[in-house]
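Enquirer: Okay, predicted coordinates and the sequence, questions at the end:
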Amino acid sequence: MNIRQWTRDLGMGLRFAVTGGREGWVRMVLTAVGVGLGVALLLLTTALPNVLTARHQREEARTDLTYSAKVPPKGENTVLVGSGDTKWHDKDVRGRFLEPEGARAPLPPGVDRFPAPGEMVVSPELRKVLSSDGGRLLRERLPERITGTIGEAGLIGSHELAYYAGADDLAVQENSSHVVRLTAFGDRRPTSERADPVLIMMTLVVFVVLLTPVAVFIAAAVRFGGERRDRRLAALRLVGSDRRMTRRIAAGEALAGAVLGLAVGTVFFLIGRQAAGSVEVLGESFFPSYLNPSPALVVLVGVAVPAAAVGVTLFAMRGVAVEPLGVVRTAKQARRRLWWRLLPPVAGLAMLVPMIGNGRSHGDFNEYLVVGGVLLLLVGVSALLPWLVEAAVARLGSGPVSWQLAVRRLQLSSGTAARMVNGIAVAVAGAIALQMLFAGVEGQYTKETGQDPERASVQIDLSNGSALPAAAREFPRTKGVRAAVAISSGSLGDRRRDPGNTTGLTVGDCAALRELAHLPSCRDGDVFLIPDPNDGAAARAALRPGREGFIDATYSESVRGREIPWTVPAGLRRVTAREDSLRSNVSGLLLTPSALPAEAAPALYHQVYVRLDLSVPDADQYVRNTAARVDRLSSVWHWAATTQSRKYTSLRTGLFLGAVCVLALIGASLLVSQLEQLRERRKLLSSLVAFGTRRRTLGLSVLWQTAVPITLGLLLASAVGLTLGAVLLKMTDTTVSVDWSNVLSMAGAGAGVVLAVTLLSLPPLLRMMRPEGLRTE
């Protein structure tokens, strides 16, 4: 067959779709909506790499706290930047204090002028919070007058809370990172960190798992209205067209719906793109400008969707005999064969098995094998489900009238029933596999912090020692605070410069030191020693009474001359650390305040540990207000027993965001598919009602028609998902374990979406179950 014949037949199908009257338009619109939802999500997915890149570039462009040991000299082109980060409930607030030191001081991105002392510029979302009735506590913490708004270039998300405040008393301290001097904003350090192969593999799997259900839905959407279309095509056989020509015309009709679906999907994407700036999902927000799909990927979607529409229609028409006197579809068909349906999952396993045991220590995973293997396993769900539904419904027995109606319908059109739930089954299989993978490797990206949240709820790091007396006085009196302990720490070297042995040094009053060690008795002026079993003879000799040491002994040329001499006192007493010490691995010298030379305070780090009364609402916010009042450059940290890798957390958040979008697509597409099925059966439903069938019986039959395939689909999805999850865990060299509660929750989520769609389809079903539906023209 030549290209001209193909073009002519496809063009005729396009014309039939457009000029085929109300029926043709309804079918094409339904197809366009189904395809459009899938196209919109595909475009969104193609834009995700640009979203991540744009956020990373924004973050790098405004980087200021570099923690560099080298401080540039003061000049006309320098600015002092102080850290003012805080939290408002569960949201981070990024804050910086700015003090320009010259006329050419660099401005941070998104800011057109430096705020004066007592002024600040804020993000749009922070402005809303500060002006709201519920933002009173945050307003107490940020009392500066708002004089401007941070532009989009200075924010990573539309809902980010951020501010820049003016200052005139900042000072760089050598032993503190709270204030830095910059000549330019932005991170110019080369990134040399080796990429984690496990995270890269997980990223690939996430994309495949999220996109495969979309492709399945698009393939199902182009077959909407197939039965009515085939009956219309029978008329073409009367005027002389052969079977091949009829199939190409049918493909042309599907092509029209797919092309219109591309346009509808583009509109959906543009609407969603614009709405992205006003929503926040799982604490993440974006700007519409981030959602710019790669042109190459857009072209790929534009070509693949129409091509898939033509291919799927031609494949589906193989089992339909369109004859001049009707459509031979309801006759008993040959049973579906199983052997070729097993080939995709078996091939997928064959591609993944060679990488079992790689972990992160045997090089990178082959990305083509990973993508191909996961894709084939998920496609295997789509291939096996029609066979499973057909085999299962053929053996279903008798029951109530509603059950018999549903079973007979499923036996006559098991393929249609399987197509409806194919996408949900693929999505659930992928979700179960990813849940197993993320749960299995979570321990590799989670570290113990050594912190005991039962001992302290919040840690406040002060920027300088001058704020310590006020902090020790104010925190115990703060609302919601049960106890507060102020501790300073540093080191003692055996030489003024380049010490050979150093010992930890902790300063606090007797109550504070008792939080660290068992003290027999204590009064101001006492000094204690917690021996370190790892110390050698030289280190132990340096701590003998009468030996001179140096506080803040240095290895750096730039800060020499600031060492403070201190002699180990004769009354030094040995004590043991508490098992539940406020700090982990406590050892070295414990000093009460009067035992420390006054000039040594600036050389120490100062912290306040606070235990909250969690029964007091907003207790942590009151603590943050006190911290900002006693030292506006202080850092406040909530204690947690564990901490997770930021990259792992970001990937998991991205998975959740994608899952929300896929679930929305699943629900919308299933609803469109269900309405299309009901529309095709309108006359049949009206006939049954006219003959006295109760509406309750018909409603239950529709429910059974949905429940049986989705049950079979979820069982198959669980089996494939568990298999894929086990293989992925083996690939990461992780012990295989199954959390059955999570597996059931994944299956329950899929079943819940189907149930919601079924309930939403009941109102149109009731409208169709009227005898008036038999009326025709």
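Expert: Arrived safely.
Enquirer: CA only for contacts and neighbour counts going forward, please
Expert: Will do.
Enquirer: what's the helix or strand encompassing residue 98 in contact with?
Expert: Taking DSSP states H and E as the criterion, residue 98 maps to strand 91-100. With contact meaning C-alpha atoms under 8 Å, 6 or more residues apart in numbering, strand 91-100 is reached by 78-87, 106, 114-115, 160-170, 283.
Enquirer: Of those residues, grab the buried ones for PyMOL.
Expert: Typed into PyMOL, the line below selects the buried ones among the contacts of strand 91-100, using 16 or more other C-alpha atoms under 10 Å:
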select buried, resi 78+79+80+81+82+83+84+85+86+87+106+114+115+160+161+162+163+164+165+166+167+170
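Enquirer: In strands only, show me the contacts of strand 91-100.
Expert: 79-83, 86-87, 161-166 (DSSP state E).
Enquirer: now the residues you listed as a markdown table including distance to residue 31?
Expert: Listed next are those as a markdown table, based on distance: C-alpha to C-alpha, whole Å:
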| residue | distance to residue 31 |
| --- | --- |
| 79 | 59 |
| 80 | 60 |
| 81 | 57 |
| 82 | 57 |
| 83 | 54 |
| 86 | 50 |
| 87 | 47 |
| 161 | 42 |
| 162 | 45 |
| 163 | 48 |
| 164 | 51 |
| 165 | 54 |
| 166 | 57 |
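Enquirer: what's the farthest-apart pair in the residues you listed?
Expert: Farthest pair in those (C-alpha to C-alpha) is 79 and 87. Separation: 25.0 Å.
Enquirer: could you measure residue 303 against residue 309, distance?
Expert: 10 Å (C-alpha to C-alpha, to the nearest Å).
Enquirer: another structure for you, compare them:
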Amino acid sequence: MRSAVVGQWYRDLAMGVRFTFTGGREGWVRAVLTAFGVGLGVALLLLTAAVPNMLSARDAREEARQDRGIGYLENNTESKPTDRSLLIADTDTEYRYQEIRGRLLEPEGADAPLPPGVAKFPAPGEMVVSPALSELLRSDAGKLLRERLPYKTVGTVGQAGLIGSGDLTYYAGGKGLAERLDGSVVARIDRFGSSTDQPEEEVDPILLLLIVVVFAVLLMPVAVFIATAVRFGGERRDRRLAALRLVGSDSRMTRRIAAGEALAGSVLGLLFGTGFFLIGREVAGSVEVFGVSVFPSDLNPSPGLALLVALAVPAAAVLVTLFALRGVVIEPLGVVRTAKPARRRLWWRLLLPLGGLALLYPMLGQGSENGEFNEYLVTSGVVLLLFGITALLPWAVEAFVARLGSGAVSWQLAVRRLQLSSGSAARMVNGIAVAVAGAIALQMLFAGVEGRFTASTGKDTSRARLELALPQDGSVTAIGEKLRRAKGAATTAALSTSQVAATAKDPEQWLGVTVGDCAALRELARIPSCRDGDVFVVSDPVDPAETNLATAGRTVYFGPSYSGEEPPGAEIAWKLPAGMRKASERADSLLPGASGLMVTPGALPTKTASDFTSTVYVRPDPAVPDALDEVRNAAVAIDPLIRTWEWETTQQAEQFTDIRTGLLVGATAVLVLIGASLLVTQLEQLRERRKLLSALVAFGTRRRTLGLSVLWQTAIPIALGLVLALAVGLTLGAVLLKMTNVRVGVDWASVLSMAGIGAGVVVLVTALSMPPLLRMMRPEGLRTE
């Protein structure tokens, strides 16, 4: 008996598949529209399935090219050259807010390791660059950067040495790096990459929650659009099925044939989606979204996930079709759908969002202190809440339009159409409503937990924007003076810091020393009068006893040594002058917390420069275009090993920033899908009404009236959908914030902007559908076969 049922199902599904491809032009058009809509969703699902492999490939290449902090020789500053040693200097820089990875290479032996992606070492004065950097250097936008990298390009860095296709990287030939070996900026290595397994960094439970919610929110609109696409041409299909009833098929067989048609369209959609994905993968290699770029070869879906997509999409198409036909009576003489449709019931539709809230309720108040969130409950709860929109919206549209009254002709046409087919109108809006609700919830969650992963740097960007760390063998006075004259620099402060000890051997007491000219010291402390040779004492308000060493006539020591230290230290004694004066730290000090001795260069003993760490702080001139890059160029011209950092008032955790960037990239892809799918849905609905539109025009209805009616048919459901999306999105956002133990707050400007973006997409799609609408109003649309 069971085999007979399976055989019957197989024959009916096969007949539906044959009808799809042998049903003439009408069948082909519907199949192609369905395949196109499903294909867009499949392409995005395959892209999502490729994310794990993409991240793994990027991380592997990042680890393979590591040369800072891992792979170093022991005792780097005291290591000796070998046949396998390589001197490498870090010359990272930034250009117009784009990070550029740079290295100077000087091989010391025939077997020195080559960086990944580099075929041979560049000679001094030469460099090999990544394709993206090469393109930037050749463009007009790279004029200032060409001045900063005065090397001849002799090669290209291959994919093995790059994180993504847009990676900006160069390797240049170095000379004399051994004299500047410090184990930090300049190091001696014998390998690239990590030599030991690094412990996995523990991820904050809130960050894991963010990741789970991001994936659920981004993929839900895709599922909704796929479900909508398999129902394209539903009214015409049902009329064709009525003909099958006329020749003897029963109602169950008719539904199975309809499922076969949907199965054929979804399988064709899998082919379309694979093609879209392959095209998109190649395009992805030439674009950069929010600073993220990939190589096409990185976008390889996991076989297991790809198989899941290939099985889930056709299965979902069959189930959606059978579910959609549950309320349609297909008789031999026609389709009974709209004679007296039963009112939609609300109670069971409320069960979906309530069920989602019930799944999320046990995790309220958990925060980061009570372990990880249950990702299965989180995913299920979020999906049920968002899926509840697709169940509630048809009821909301039906209940609203049933109460609408009379108005202009265009309004009456639109209202009557919505009253007859509120389900079709709601299906068109479902995807955008789900996307907006998810975006609102995510915005609330990100805004709520942002403070947890954001810390103040304590830097005042109104005082300085660039911090330039100078090499130890450089003259801070000379370099500071050159940078002061650099184009783009408004003011500079050259400061050096070190420490002095109370004893020459085995010291236990230390005192901070800051050296700079009078103008630079005034950036730190309130100094009444100053000239070269003066010394000032600034007490630490937290620990005033720290400055007990600062007694006139006392001898302190630079570079003290410890017992058994080899080689012995080269202590430099300094007798503190009698004329030291007290000063107080500025409330807006350039370096908050700087205390101890403030010294002008003339007061120091000779040969102490090697004991200082020197930094120049620059405030750029706002009147100079690209002032920051002009200063960077001046610094590199002085010494390529000068390191530069731009000040920021706050700093975010890297993992949080990566998740937010991933969300923006994914949201961009989903937004493109939303626009394309909506356009296909709108065109499909207009195609189904082509004869009706032509008949109305033939009877004298103005085209302008019909155009306005289409606009009203779109505006009413989208308004209801956005109101519902606001309610669900705010509810989900509040629950997620409660789960993370964060105070619930709503940034209404951001929330309304999310709704505005959704409405804007619909308005754009409606505008694009106007030209096809005008063509469908021609009298030729009344022709039939």
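Expert: Structure's in. What do you need? Being a predicted model, the structure only gives us computed values, none of them experimental.
Enquirer: which one of the ones in strands among the contacts of strand 91-100 of the first structure is nearest residue 256 of the first structure?
Expert: residue 161 (46.4 Å).
Enquirer: That closest one -> the second structure?
Expert: Applying TM-score structural alignment, one finds that residue 161 of the first structure aligns to residue 168 in the second structure.
Enquirer: swap in residue 35 of the first structure?
Expert: By TM-score structural alignment, residue 35 of the first structure lines up with residue 38.
Enquirer: Its match belongs to a strand, doesn't it?
Expert: No: assigned with DSSP: H, G, I helix; E, B strand; the rest coil, residue 38 of the second structure falls outside any strand and is helix.
Enquirer: pretty sure it contacts residue 273?
Expert: Yes: assessed by C-alpha atoms under 8 Å, residue 38 of the second structure is found in contact with residue 273 at 7.1 Å.
Enquirer: Other residues contacting the longest strand anywhere in the first structure?
Expert: Determined from DSSP E, the single longest strand within the first structure is strand 481-493. Here strand 481-493 of the first structure makes contact (C-alpha under 8 Å, 6+ apart) with 468, 471-472, 475-476, 499-508, 511-512, 549-553, 603-613, 619, 623.
Enquirer: What is the very next helix or strand once past that strand packed up against?
Expert: Downstream of strand 481-493 of the first structure, the first helix or strand assigned by DSSP H and E is strand 502-507. Here strand 502-507 of the first structure touches strand 481-493, strand 588-591, going by 3 or more C-alpha pairs under 8 Å, 6 or more residues apart in numbering; DSSP states H and E.
Enquirer: Onto which residues of the second structure does the longest strand of the first structure map?
Expert: By TM-score structural alignment, strand 481-493 of the first structure lines up with residues 489-501 in the second structure.
Enquirer: For the matching stretch, give me the average deviation versus the first structure.
Expert: For stretch 489-501 of the second structure, the mean deviation from the first structure after alignment is 1.3 Å (mean C-alpha distance after the TM-score superposition for the first structure).
Enquirer: Go ahead and measure how far that stretch is from the middle of the chain.
Expert: With C-alpha atoms, centre = their mean, to the nearest Å as the basis, stretch 489-501 of the second structure stands 37 Å off its chain's centre.
Enquirer: Check stretch 343-359 of the second structure too.
Expert: 33 Å.
Enquirer: Kindly report the same for stretch 146-156 of the first structure.
Expert: 25 Å.
Enquirer: Can you mark which positions in it are buried?
Expert: 146, 148, 149, 150, 152, 154, 155, 156.
Enquirer: Next up, the contacts around the closest residue to the last one other than its chain neighbours.
Expert: Translated: residue 156 of the first structure. Closest residue in space to residue 156 of the first structure, ignoring its immediate chain neighbours: residue 55 at 5.4 Å, by C-alpha to C-alpha, 6 or more residues apart in numbering. Listed by C-alpha under 8 Å, 6+ apart, the contact partners of residue 55 of the first structure are 156, 157, 290.
Enquirer: Show me what residue 152 of the first structure lines up with in the second structure.
Expert: Match for residue 152 of the first structure (TM-score structural alignment): residue 159.
Enquirer: how close does that match get to residue 549 of the second structure?
Expert: 57 Å.
Enquirer: The residue nearest to residue 156 of the first structure maps to what in the second structure?
Expert: Taking TM-score structural alignment, residue 55 of the first structure has residue 58 as its aligned residue in the second structure.
Enquirer: For the helix or strand where residue 43 of the first structure lies, give me the average deviation versus the second structure.
Expert: Using DSSP H and E, residue 43 of the first structure sits in helix 21-61. Overlaying the second structure shows helix 21-61 of the first structure at a mean distance of 0.8 Å from the equivalent residues (mean C-alpha distance after the TM-score superposition for the first structure).
Enquirer: thinking again about what came up before, not counting its neighbours along the chain, what's nearest the match of residue 152 of the first structure?
Expert: residue 117 (6.1 Å).
Enquirer: Tell me which residue of the first structure matches up with residue 68 of the second structure.
Expert: So, by TM-score structural alignment, residue 68 of the second structure is matched to residue 65.
Enquirer: And for residue 380 of the second structure?
Expert: In the first structure, residue 380 of the second structure lands on residue 372 (TM-score structural alignment).
Enquirer: how many other residues sit next to the residue nearest to that match when sequence neighbours are not counted?
Expert: Once flanking residues are discounted, residue 372 of the first structure sits nearest to residue 348: 6.7 Å by C-alpha to C-alpha, 6+ apart. Using other C-alpha atoms under 10 Å, residue 348 of the first structure is surrounded by 23 other residues.
Enquirer: The one 3 residues further on too?
Expert: By the other C-alpha under 10 Å criterion, the neighbourhood of residue 351 of the first structure contains 19 residues.
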